[in-house]
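>>> Below is the structure, and that's it, no one-letter string:
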């Protein structure tokens, strides 16, 4: 899966002020990512507020995104959830035209055992026609996919090709990298730890802050890939504060506000139970982004 290395971005879903999907802004965002050097795009990851979209809206976004991208860069679809049977059905019937892989989050809320997580992904692997990227994000799901389970899945299913790791546990990252099959990749799921993860052997990032600063994130991963960590560290430090601000009041409120300020999307509207960035956070973000080119 060499095409899914380097900088990927989990696209936000722009909304109009009335809560409807702003496809014009989505198209502008997609073009901005590609023009600024993003290596690949993820449509409807958790940053896309997927949990608040209807089935029809998800289908419309996937179809629109595939047409807008038009094979200019690789495109990944985010399809995941905690109802294994329903997710497997969605994957089996999904129109994969324009997409090269699937990103699927570990089941949330149910808090399954490691065997339950394994069986969940086994069902997905058997239903999917395309390669699968696992997604471990304990802060959102309430459970951690252990390195042993990750490696077991990688060894048992040839179409499970990578994991997006957002556990923040470097011992876990190291164990995956030590024990994984040669054709299985580790991808950073947290912008602030992309540089050290790539130093260990991760192949890149599926980024949030890349929505607003795709050129910087793309350059950061390219520098890490060539071993130029001195220059990469400058970009890492440049983005660190603004990235932290994006998560102060829950993602994607912060990055949507930045995108609005940059003129990439029209509105920073989010769907309940999320609310837009507070006035205090907006003021702090304004001060930070004023110093970023």
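Good, I have the coordinates. Note that the coordinates shown come from a computational prediction; the quantities given were computed from them, not determined experimentally.
>>> CA only for contacts and neighbour counts going forward, please
Will do.
>>> Do a quick rundown of the strands in the stretch 51-200 of the chain.
For the stretch 51-200 of the chain, the strands defined by DSSP state E, counting those that start in this stretch cover 75-78, 101-105, 132-136, 160-165, 185-188.
>>> Quick check: buried residues in the first one?
Spelled out, it's strand 75-78. Within strand 75-78, the residues scored as buried using 16 or more other Cα atoms under 10 Å are 75, 76, 77, 78.
>>> List the contacts of the third one.
Spelled out, it's residue 77. Residues near residue 77 by Cα atoms under 8 Å, 6 or more residues apart in numbering: 42, 43, 44, 45, 62, 99, 101, 102, 103.
>>> can you check the last one too?
If you count contacts by Cα under 8 Å, 6+ apart, residue 78 has them with 42, 43, 44, 45, 46, 102, 103, 104, 105.
>>> hang on, isn't the last one packed against residue 87?
No - Residue 105 sits out of contact with residue 87 when judged by Cα atoms under 8 Å, with a separation of 10.7 Å.
>>> list the residues that contact both of those two?
Residues within reach of residue 105 and of residue 87 at once, by Cα under 8 Å, 6+ apart, are 79, 80, 81.
>>> and the first one, what does it touch?
To tie it back to what came earlier, the one meant is residue 79. The neighbourhood of residue 79, defined by Cα under 8 Å, 6+ apart, consists of 44, 45, 87, 90, 91, 102, 103, 104, 105.
>>> try this one next to it:
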């Protein structure tokens, strides 16, 4: 199998897992979410990852999310899945992803335990070699690879990129210089717009955008301004949109997921402000504060298309 060692650049869409009032996966709402992202021109879709509450899905729901995404995407942009956690389940999901003919997967951290570099290397290696799909390494939490360990993985043709959600800039500088012609890089920090001005000069030419689930045109405006050196627009969006939203996100654990759903509900997408434990919905006071921020943002930066109810 010929593998193109490229990962999606630009703004990557990470759809949520919408749940109905009975707590079941709402595939119709999921399809609307994905089609909304595609209509807004996002360059890729990463299904059933962190924002998709990967840790709370059973195998049937995981497969439903892939099928729904594949039906919506129809080959228009790269489609990646999330695999990880329990290593045996990760391999099952990697093989299922290959069966579904997605473009690749993002390897999420192993379940709970912290391992030595050799152990984490074996974790990644076991998943990577289980399929011929493109694989993206994810630097986060208890899965942080040193440069010498990454060196051992890049020889596998499946390894196409590295996503950083850790924020060690010294390590990022070393990795991007050492592997600039062998890997591509994706910014996966929480609220990645906050850190993108620091990541972009290093060679991170793509990022996962939480706010793109509800205000994708503003994320696009921000990223275009950043690439074009329009510091005034970058500064304005920072002050009026990104920093205020990020301040709410930091108020409660789990808001990295539930705040996305709240934002989608506020702009009229068919997603309820619900999540599976241990993630909790956004508290009413924070919800109203968030709603006020979004209304002001949409007034200053209106969409060119009628997207919101």
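Yes, it's here. Values in this document were obtained by computation on a predicted structure and should not be read as measured data.
>>> Include distance to residue 290 of structure 1 when you put the strands of the stretch 51-200 of structure 1 into TSV, please.
Output for the strands of the stretch 51-200 of structure 1, formatted as TSV (distance: least, Cα to Cα, whole Å):
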stretch	distance to residue 290 of structure 1
strand 75-78	31
strand 101-105	34
strand 132-136	33
strand 160-165	31
strand 185-188	27
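>>> now for the ones you listed, which one comes closest to residue 122 of structure 1?
Across these, residue 122 of structure 1 has its closest neighbour in strand 160-165 (9.5 Å, Cα to Cα).
>>> which strands and helices sit next to the closest one?
Strand 160-165 of structure 1 is packed against strand 132-136, helix 147-156, strand 185-188, with contacts defined by 3 or more Cα pairs under 8 Å, 6 or more residues apart in numbering; DSSP states H and E.
>>> Out of the ones you listed, which is the most enclosed?
Ranked by mean neighbour count under mean count of other Cα atoms under 10 Å, these are led by strand 185-188, which reaches a mean of 26.
>>> Which part of structure 2 matches that one?
In the comparison with structure 2, strand 185-188 of structure 1 aligns to the range 184-187 (TM-score structural alignment).
>>> List the superposition-based mean deviation of that stretch with respect to structure 1.
Once superposed with structure 1, the aligned residues differ from stretch 184-187 of structure 2 by a mean of 0.9 Å; criterion: mean Cα distance after the TM-score superposition for structure 1.
>>> Quick one: distance of that stretch to the chain centre.
Relative to the centre of its chain, stretch 184-187 of structure 2 is centred 11 Å away, using Cα atoms, centre = their mean, to the nearest Å.
>>> Stretch 76-88 of structure 1 now?
The chain centroid and the centroid of stretch 76-88 of structure 1 are separated by 15 Å, computed with Cα atoms, centre = their mean.
>>> Also stretch 273-286 of structure 2?
With Cα atoms, centre = their mean as the basis, the mean position of stretch 273-286 of structure 2 lies at 19 Å from the chain mean.
>>> what does it contact?
Surrounding stretch 273-286 of structure 2, the residues in contact under the criterion Cα under 8 Å, 6+ apart are 18-19, 23, 53, 56, 248, 253-255, 257-259, 261-262, 265.
>>> redo that, cut-off 7 Å
Applying Cα atoms under 7 Å, 6 or more residues apart in numbering, the external contacts of stretch 273-286 of structure 2 come out as 19, 56, 248, 254, 255, 258, 259, 261, 262, 265.
>>> residues contacting the third one?
It stands for residue 248 of structure 2. Residues in contact with residue 248 of structure 2 (Cα under 7 Å, 6+ apart) are residue 286.
>>> Just to confirm, what residue in structure 1 is aligned with it?
With TM-score structural alignment as the criterion, residue 248 of structure 2 matches residue 245.
>>> Distance check, that match against residue 236 of structure 1.
The spacing between residue 245 of structure 1 and residue 236 of structure 1, counted by Cα to Cα, to the nearest Å, is 15 Å.
>>> so where do the helices sit in the stretch 1-150 of structure 2?
When assigned using DSSP state H, counting those that start in this stretch, the helices of the stretch 1-150 of structure 2 occupy the ranges 27-39, 59-73, 87-99, 117-128, 147-153.
>>> Turn these into TSV, columns for distance to residue 159 of structure 2.
Shown next, in TSV, are the helices of the stretch 1-150 of structure 2 (distance: least, Cα to Cα, whole Å):
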stretch	distance to residue 159 of structure 2
helix 27-39	26
helix 59-73	21
helix 87-99	14
helix 117-128	7
helix 147-153	7
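>>> These: which one's closest to residue 224 of structure 2?
Going by Cα to Cα, the one of the helices of the stretch 1-150 of structure 2 nearest residue 224 of structure 2 is helix 27-39, 16.9 Å.
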